[in-house]
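Undergrad: Below: sequence and its predicted model.
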Amino acid sequence: MNVADFYTFAWRHATRVPEPLLRAVFTAVADVTWLRRGKAVRRMESNYARVRPELDEAAVRRLSRSGMRSYMRYFREAFTLQGVTPDQLRARVRVEGYDEHVRPVIADGGAVSLALGHLGNWDLAGAYGSQNLAGVLTVAERLKPAELFDEFVRFRNALGIEVLPLGGGDVLGALVRGAKEGGRLIPLLSDRDLTSTGVEVDLAGHRARVAAGPALLALEAGVPVSAVGIWYERLHGARRRAAGTPWGIVIHFFPPLPEPDAARPRDEQVRLLTQGWVDQLSRTLVAHTQDWHMLQRVFVADLGPARQRASGGATG
């Protein structure tokens, strides 16, 4: 069974397995992966150490165990998300900042550019948003094999999330058109530069490269931009019973960033807006590090020589 077949099988059959058994299986997978301490786990620990410099090596190692459990929790939930009822979905999600910062824009027929990190369960957040807040339009990285990417798109479409493939034509233009139609949340996973043409920023005191998409969309479409932090929280009592699971998520909408001076060069405006949402998102990365599922290189000091030269030779 290849990867695409496995994902397809899991999405079709995981909902038939009792959740306590699924939790036990995915926790065991997380712990075995953590104990083996392969390349992905070591990268997670390196990233965690940069955003949490006060922790010693042993503390980072313990934190990465929680991180792998959080990461496997995301996959377990993803495989069963299509079987979650609307009432269970609402019980699993708690929202902060939406009424203050986003609802007025949506109610006025506008759209919002949202910068996300690989935090918590962004698919659960997207499903909740599409059913309870506003239409959700996003971009997804093309995965290999193509069949796997197609499965991910079908999965997210089934949750009510409209997905554009990264590299599939004029993606920015399609996002701008969607934003100008209004009534949409446009969340973009942006804490990693997939194009090698991203923006270099200060992330928790270290130079890092992130995606320019949220800022470019805001400037091109004339919509506000801000970060969204997502993290897990334990559920108790009536809410846990209604959710049908011991874990839920918090979706925290940060305030929209001030518009940069239009007289500045466009690349400077992009840099200022990008640094702004990175500063917002950093608060969640520090406070809920174990829910940052970043198993790839983000920081300039960890990039290859070619990428470092593209960043001006900066070091973390």
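TA: It's in.

Undergrad: Please make it C-alpha for all contacts and neighbour counts, starting now.
TA: Will do.

Undergrad: packing partners for the lengthiest helix in the chain?
TA: Secondary structure of the chain read by DSSP state H shows that its longest helix is helix 57-80. Applying 3 or more Cα pairs under 8 Å, 6 or more residues apart in numbering; DSSP states H and E, one finds that helix 57-80 contacts helix 3-13, helix 19-36, helix 39-51, helix 122-132.

Undergrad: how about those helices, which one is nearest Arg73?
TA: helix 19-36 (6.9 Å; Cα to Cα).

Undergrad: what's in contact with the closest one?
TA: Ala14, Val41, Ser64, Arg65, Met68, Arg69, Tyr71, Met72, Arg73, Arg76, Thr245 (Cα atoms under 8 Å, 6 or more residues apart in numbering).

Undergrad: before we move on, back to that, switch the helices and strands packed on helix 57-80 over to TSV; also include distance to Arg266 and mean neighbour count.
TA: Shown next, in TSV, are the helices and strands packed on helix 57-80 (distance: least, Cα to Cα, whole Å; neighbours: other Cα atoms under 10 Å):
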stretch	distance to Arg266	mean neighbour count
helix 3-13	41	15
helix 19-36	43	15
helix 39-51	29	20
helix 122-132	30	20
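
Undergrad: Figure out which of those helices is closest to Gly182.
TA: Of all the helices and strands packed on helix 57-80, helix 122-132 comes closest under Cα to Cα, at 13.8 Å.

Undergrad: OK, contacts around Gly316?
TA: Taking Cα under 8 Å, 6+ apart, one finds Gly205, His206, Arg207, Ala208, Phe299, Val300, Ala301 in contact with Gly316.

Undergrad: which secondary structure element contains Leu295?
TA: Using DSSP states H and E, Leu295 maps to neither a helix nor a strand.

Undergrad: and it, what is it in contact with?
TA: So Leu295 contacts Ala40, Val41, Arg43, Met44, Asn47 (Cα under 8 Å, 6+ apart).

Undergrad: could you check the distance from the nearest residue to the first one once chain neighbours are set aside over to Leu203?
TA: Taking Cα to Cα, 6 or more residues apart in numbering as the measure, Ala40 lies nearest to Leu295, with 5.2 Å between them; neighbours along the chain are not counted. Distance check for Leu295 against Leu203: by Cα to Cα, to the nearest Å, it reads 16 Å.

Undergrad: then this one, side by side with the first:
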Amino acid sequence: MLLYLSWRLAVILRRLVPTEFCYGVSAVAGEVIWRFFMSDAAKAATSDRLRRVSGIESAGRLATLGRRNYRNYARLWADFVRFPTLAPAQLRAKLVSDRWPWLHEVLDRGKGCIFVTVHMGNWDLAGGGTSRLGYPFYVIAERFANPWIDRLVVETRKALGVGVVYEDRPIEAFRVLRRNQILALMLDVPDPGGVEVSLFGEPARLPAGPARISLRSGAGIIPLVFHKKRGHADTIFTEVAAPIYPQGTHDDAAGVRELTQRVVDSLEPMIRHHYDQWYVFRPLWLERDEATG
């Protein structure tokens, strides 16, 4: 409850403080957390991720990149506090993309659209911007063990116009698609029960949900990432790959794996372009003895 009340107070105070100041404070907080509170395991996972994506082998350079990566992540906290203070028109103006025709193409099929993305940039703000452009937008999310944190996240997303479908209520996801609306899912989540694919040339086990939902519903998938550009800290840019459509309706293991791999292949170049804004601080790849491929 203390965290929830602190967040509510931060939202009020945010109205009185310049945006750049908030970003600066968040970056300093991120630096402190990285240096003194992040576990060695989390730092090692971050360096491993950056090494695989960037090709950099120097331990010193990877450590510097890891710190910068976490500072970028910390700046999202300022945005998260700021969300409830933005008017719909302001929210729409924060999202920049020239790929809306692809969204129209997918929705014109009448089967809904599945956004598949990763923890990059400010995905919640991007979802709010999409919703305010007139496209009903839902995210699949897990319930937090702490009910106050769960309430905090849901209320913030509701203020953005983003609906929440809990992962333990899959029928709701299909209802969203039957209404020809947008359903968003994250793919960069280690999933012991997921599907094994190649991620940047190495085996990883990622969620099968996006592919399985697409195969069962017929909904097209749009792989995309959200990122910021230097000098445009207050704007979310969208990088989008061409739509991917399910081939057939068989959600067997082979079909799910093939579709998931197609999505991963589309996401990889976009992740590589902005790897210092990719926020995953736990191991993503399988150990050699865990891989089956």
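TA: Right, received. Where do you want to start? This structure is a prediction, so every number in the text was calculated from the model and none was measured.

Undergrad: Next, the TM-score between them, please.
TA: Overlay of the two chains. TM-score (TM-score structural alignment, normalised by the length of structure 2): 0.90; 291 aligned residues with a Cα RMSD of 2.4 Å.

Undergrad: Among the contacts of Gly316 of structure 1, which are located in strands?
TA: Among the contacts of Gly316 of structure 1, the members falling in strands (DSSP state E) are His206, Arg207, Ala208.

Undergrad: Just send the residues you listed back as CSV, with neighbour count and distance to Asp193 of structure 1 too.
TA: Output for those, formatted as CSV (neighbours: other Cα atoms under 10 Å; distance: Cα to Cα, whole Å):
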residue, neighbour count, distance to Asp193 of structure 1
His206, 16, 15
Arg207, 18, 13
Ala208, 27, 9
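
Undergrad: Distance-wise, check Ser192 of structure 2 relative to Pro283 of structure 2.
TA: Small correction: residue 192 of structure 2 is Pro, not Ser. Distance of Pro192 of structure 2 to Pro283 of structure 2, given as Cα to Cα: 12 Å.

Undergrad: hang on, I meant Gln261 of structure 2
TA: According to Cα to Cα, Gln261 of structure 2 and Pro283 of structure 2 sit 19 Å apart.

Undergrad: Please enumerate the strands of the stretch 51-200 of structure 2.
TA: 95-96, 113-117, 137-141, 162-166, 182-186, 195-199 (DSSP state E, counting those that start in this stretch).

Undergrad: before we move on, the earlier item: so how far does the longest helix of structure 1 sit from its counterpart in structure 2?
TA: Once fitted to structure 2, helix 57-80 of structure 1 is off its aligned match by 1.4 Å on average (mean Cα distance after the TM-score superposition for structure 1).

Undergrad: tell me the angle that helix makes with helix 19-36.
TA: Here helix 57-80 of structure 1 runs at an angle of 140 degrees relative to helix 19-36 (axes from the mean of the first three to the mean of the last three Cα atoms, to 10 degrees).

Undergrad: Could you tell me the angle between helix 57-80 of structure 1 and helix 122-132?
TA: Going by the same axes, to 10 degrees, helix 57-80 of structure 1 makes 50 degrees with helix 122-132.

Undergrad: so where in structure 2 does helix 57-80 of structure 1 end up aligned?
TA: Counting by TM-score structural alignment, helix 57-80 of structure 1 falls onto residues 59-82 of structure 2.

Undergrad: Could you find the counterpart of Val264 of structure 2 in structure 1?
TA: Checking TM-score structural alignment: Val264 of structure 2 goes with Val278.

Undergrad: And Ile171 of structure 2, by the same measure?
TA: So, by TM-score structural alignment, Ile171 of structure 2 is matched to Gly173.

Undergrad: Now for that match, how many residues are close by?
TA: 13 (other Cα atoms under 10 Å).

Undergrad: For it, list the residues it contacts.
TA: Taking Cα under 8 Å, 6+ apart as the definition, Gly173 of structure 1 has no contacts.

Undergrad: Tell me the spacing between the nearest residue to Tyr71 of structure 1 once chain neighbours are set aside and Leu219 of structure 1.
TA: In this structure, Tyr71 of structure 1 finds its nearest non-sequential neighbour in His293, 5.9 Å apart by Cα to Cα, 6+ apart. For His293 of structure 1, the distance to Leu219 of structure 1 (Cα to Cα) stands at 29 Å.

Undergrad: now Leu143 of structure 1
TA: Applying Cα to Cα to Leu143 of structure 1 and Leu219 of structure 1 gives a distance of 28 Å.

Undergrad: the more surrounded of these two?
TA: Leu219 (21 against 15).

Undergrad: Just tell me what that one corresponds to in structure 2.
TA: Using TM-score structural alignment as the criterion, Leu219 of structure 1 maps onto Leu215 of structure 2.

Undergrad: Need the contacts of helix 19-36 of structure 1 in a markdown table (columns: distance to Val136 of structure 1).
TA: Compiled in a markdown table, those are given as follows (distance: Cα to Cα, whole Å):
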| residue | distance to Val136 of structure 1 |
| --- | --- |
| Ala14 | 25 |
| Val41 | 31 |
| Ser64 | 31 |
| Arg65 | 32 |
| Met68 | 28 |
| Arg69 | 28 |
| Tyr71 | 23 |
| Met72 | 24 |
| Arg73 | 23 |
| Arg76 | 22 |
| Thr245 | 25 |
